[in-house]
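1. Here is a sequence with its predicted model. Questions after.
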Amino acid sequence: MSLGRRFAVIVAGGQGTRMNNEVPKQFIEISGKPVLVYTLESFLRVEVDVLILVMAKNHLERWKSIKKQWLPKHSIQIVDGGETRFQSVRNGLKWVEGPGIVAIHDAARPCVSAQLINASYEAAAIHKSAVASVALKDSIREKSGRTTVTRDRSNYYLIQTPQTFDIDLLKKSYETANDGRFTDDASLVASKGHEVHLIEGFYQNIKITTEEDLDLAQLFLSKNLA
């Protein structure tokens, strides 16, 4: 099956309120480079036809400065973000036209590898979806009333991004949904009755949400750059 055109939508609308930092997490620097730049560079290492960055309007001036310094020669389409992740992705998808494949990725996952991105495009071309995931390492218990119940961790996965889909499939899913209960694209697509195909992610592909995550990302990125 042909891949068609490759699109990528990078969602960078977060304010980073859990970081206790005035700088939004996607703009925090690791070894002198903004988190967002690491993420974009990973996508620029693979064959992507259109790279779309979704961000809040009030971050635009900061972005212009970053692009001038770090990515002056690259074409990146900027799209206004929404109040929620759902709205931001939907805004980004307005600039995506099939046939082809589109990857949705969190800007705050700077450790993503080009290998994983490529694998997601290739798998989505076959299965119409490819969602990065990793197996649980720890035992888990589910809260049930006043007690907790042990669950078989082999039946559960941690979901990451990129989450990559056939363009028509994802756009139709977004066009016919509201955003009340969906925290990621895979959940939305599954709610429409479509099978979600999981691919193997990797544990270093963390989302920066807390100060501890930032420390881990710095460690992982320093190893990759060594």
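-> Looks like it came in fine. Here the structure is a predicted model, which means the values were calculated and not measured.
2. From now on I want contacts and neighbour counts done on CA atoms only, so please keep to that.
-> Will do.
3. Now do the SS call for the residue nearest in space to the middle of the chain.
-> Computing the C-alpha centroid of the chain and ranking residues by CA atoms, centre = their mean puts His105 first, at 1.9 Å. In terms of secondary structure, His105 is strand; the call rests on DSSP: H, G, I helix; E, B strand; the rest coil.
4. hang on, Gly82 in a strand?
-> No. Secondary structure assignment (three-state DSSP) places Gly82 in coil, not in a strand.
5. Pull the number of nearby residues for it.
-> 18 (other CA atoms under 10 Å).
6. does it really touch Asn58, like I thought?
-> No. With contact defined as CA atoms under 8 Å, Gly82 does not count as touching Asn58 (11.9 Å).
7. what ranges do the strands span in this protein?
-> Counting by DSSP state E, the chain has these strands, from start to end: 5-11, 29-30, 33-34, 50-55, 77-80, 100-106, 129-135, 140-144, 147-151, 157-166, 198-200.
8. would JSON lines of these with distance to Lys207 be doable?
-> As requested, the strands of the chain are arranged in JSON lines below (distance: least, CA to CA, whole Å):
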{"stretch": "strand 5-11", "distance to Lys207": "12"}
{"stretch": "strand 29-30", "distance to Lys207": "14"}
{"stretch": "strand 33-34", "distance to Lys207": "14"}
{"stretch": "strand 50-55", "distance to Lys207": "17"}
{"stretch": "strand 77-80", "distance to Lys207": "22"}
{"stretch": "strand 100-106", "distance to Lys207": "8"}
{"stretch": "strand 129-135", "distance to Lys207": "13"}
{"stretch": "strand 140-144", "distance to Lys207": "21"}
{"stretch": "strand 147-151", "distance to Lys207": "25"}
{"stretch": "strand 157-166", "distance to Lys207": "8"}
{"stretch": "strand 198-200", "distance to Lys207": "16"}
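9. closest to Asn91 out of these?
-> Nearest to Asn91 among the strands of the chain is strand 77-80; the distance by CA to CA comes to 7.0 Å.
10. hold the first one in mind and look at this next one:
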Amino acid sequence: MAKKVAIITAGGSGTRMGVSTPKQFLLLNNKPLLWYTLNAFYEAFSDISIILVLPSDYLNHGKELVAEMGKEDFVSIVAGGQTRFHSVKNGVDLLDMESIVFVHDGVRCLVTPNLIRACYEQASKLGSAIPVVSATDSIRIVDMNSGHSAIDRNLVKIVQTPQTFKSELLISAFNQAYQDSFTDEATVVEYSGIKTFLIEGDYDNLKITRPVDLLLAESILQKRKSY
């Protein structure tokens, strides 16, 4: 099996949460959100290496969390950049051998080991795995000239992480110059001329962005305990 590396991007400030603490360090059932994220990857693959991308002012917070988990030998910590692209590139620059690389939002703390393993299997075969779920709401496209119009929501997919790639594809893609259109790793890889492949995601794999998301996450964790 190929070497596995996860680049966990947790460089944001969490302004939409209305708190001063970056949201990746907010507590969920008395543990930081980031703890759940890291733990899911270790449950998926005990031999995985992790590159943790954090705000420069919170590198020590990350070191303390990793030490509490007893994973100091398996985690490298690097400061984030100006944009998501630059933060991920700081992680990509630490890749030193052929591997399957997961790029995951640190605040998608409910990601499951099963989804992580599924992404690994597909990326090993096809080169990439981009988890998506179908849109459930009605969708409209806004045009500054013609107003707005409805589109078929069955054609719309909502993108999640971990976006997973063979390392050579990711390294090559992140050697190109930054573009404003780079909203995630899939767009970066596609801009370099490489086709990416979708995989079924998980509706519970939500990104903690607003205070209500913490309540939803608590509910999902409680539901999982009952299984």
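-> Yep, that arrived. Bear in mind the structure is a predicted one, so any value in this text is a computation, not a measurement.
11. returning to what we had before: what about the strands of the first structure, which gets the closest to Ser113 of the first structure?
-> Short answer: strand 157-166, nearest of the strands of the first structure by CA to CA, at 10.1 Å.
12. Quick one: average offset of the closest one versus the second structure, please.
-> In the superposition with the second structure, the average deviation recorded for strand 157-166 of the first structure is 0.3 Å (mean CA distance after the TM-score superposition for the first structure).
13. Okay, angle between that strand and strand 129-135 too, please.
-> If you take axes from the mean of the first three to the mean of the last three CA atoms, to 10 degrees, strand 157-166 of the first structure sits at 170 degrees to strand 129-135.
14. Run through who's touching strand 157-166 of the first structure.
-> Here strand 157-166 of the first structure makes contact (CA atoms under 8 Å, 6 or more residues apart in numbering) with 99-106, 109, 117, 120-121, 124-125, 128-136, 185-186, 201, 205-206.
15. next one: stretch 184-202 of the first structure
-> If you take CA under 8 Å, 6+ apart as the criterion, stretch 184-202 of the first structure is touched by 86, 104, 116, 120, 123, 127-134, 160, 163, 169-170, 173-174, 177, 182.
16. how about 7 Å then?
-> The set of residues external to stretch 184-202 of the first structure that reach it, using CA atoms under 7 Å, 6 or more residues apart in numbering, is 116, 127, 129-134, 163, 170, 173, 182.
17. What of stretch 20-38 of the first structure?
-> Contacts of stretch 20-38 of the first structure from elsewhere in the structure, counted by CA under 7 Å, 6+ apart, are 12, 14-16, 107-108, 110, 218.
18. at 10 Å instead, please
-> Among residues not part of stretch 20-38 of the first structure, those counted as contacts by CA atoms under 10 Å, 6 or more residues apart in numbering are 10-19, 39, 44, 53, 59, 62-63, 66-67, 70-71, 106-113, 208-211, 214-215, 217-219, 221-222.
19. what's the straight distance from one end of it to the other?
-> 22 Å (CA to CA, to the nearest Å).
20. in the second structure, what residues pair with that stretch?
-> On the basis of TM-score structural alignment, stretch 20-38 of the first structure is assigned to residues 18-36 in the second structure.
21. which residues touch Ala217 of the second structure?
-> For Ala217 of the second structure, the set of contacting residues under the criterion of CA under 10 Å, 6+ apart consists of 28-29, 33, 108-110, 204-208, 223.
22. still on that earlier bit, list only buried entries from the contacts of stretch 20-38 of the first structure.
-> When neighbours are counted using 16 or more other CA atoms under 10 Å, the contacts of stretch 20-38 of the first structure contain these buried positions: 10-16, 19, 39, 44, 53, 63, 66, 71, 106-113, 208-209, 214, 217-218, 221.
23. isn't Asp47 of the second structure right up against Val5?
-> Yes. Contact between Asp47 of the second structure and Val5 holds when scored by CA atoms under 10 Å: they sit 9.1 Å apart.
24. if you count what's nearby, which of these two comes out ahead?
-> Neighbours were counted for Asp47 of the second structure and for Val5 using other CA under 10 Å; Val5 has more, 26 against 13.
25. Wait, that one touches Val103, no?
-> Yes. Val5 of the second structure is within contact range of Val103, at 8.7 Å (criterion: CA under 10 Å).
26. Which residue, neighbours along the chain excluded, lies closest to Gly14 of the first structure?
-> Taking CA to CA, 6 or more residues apart in numbering as the measure, Gly14 of the first structure lies nearest to Pro24, with 6.8 Å between them; neighbours along the chain are not counted.
27. How many residues are close by the one you found?
-> The local packing of Pro24 of the first structure (other CA under 10 Å) involves 19 other residues.
28. do the same with Ser129 of the first structure
-> 29.
29. Out of the strands of the first structure, the one nearest Lys94 of the first structure is which?
-> Checking the strands of the first structure against Lys94 of the first structure by CA to CA gives strand 77-80 as the closest, at 9.3 Å.
30. Please point out which parts of the closest one sit buried.
-> Going by neighbour count (16+ other CA under 10 Å), the buried part of strand 77-80 of the first structure is 78-80.
31. What is the distance between that strand and the centre of its chain?
-> Between the centre of strand 77-80 of the first structure and the centre of its chain there are 16 Å (CA atoms, centre = their mean, to the nearest Å).
32. Next: stretch 133-140 of the second structure.
-> The gap between where stretch 133-140 of the second structure is centred and where its chain is centred comes out at 21 Å by CA atoms, centre = their mean.
33. returning to what we had before: so what sits against both of Asp47 and Val5 of the second structure?
-> Shared contacts of Asp47 of the second structure and Val5 (CA under 10 Å, 6+ apart): 41, 74.
34. tally of neighbours for Ala2 of the second structure?
-> For Ala2 of the second structure, the count of nearby residues is 11 (other CA under 10 Å).
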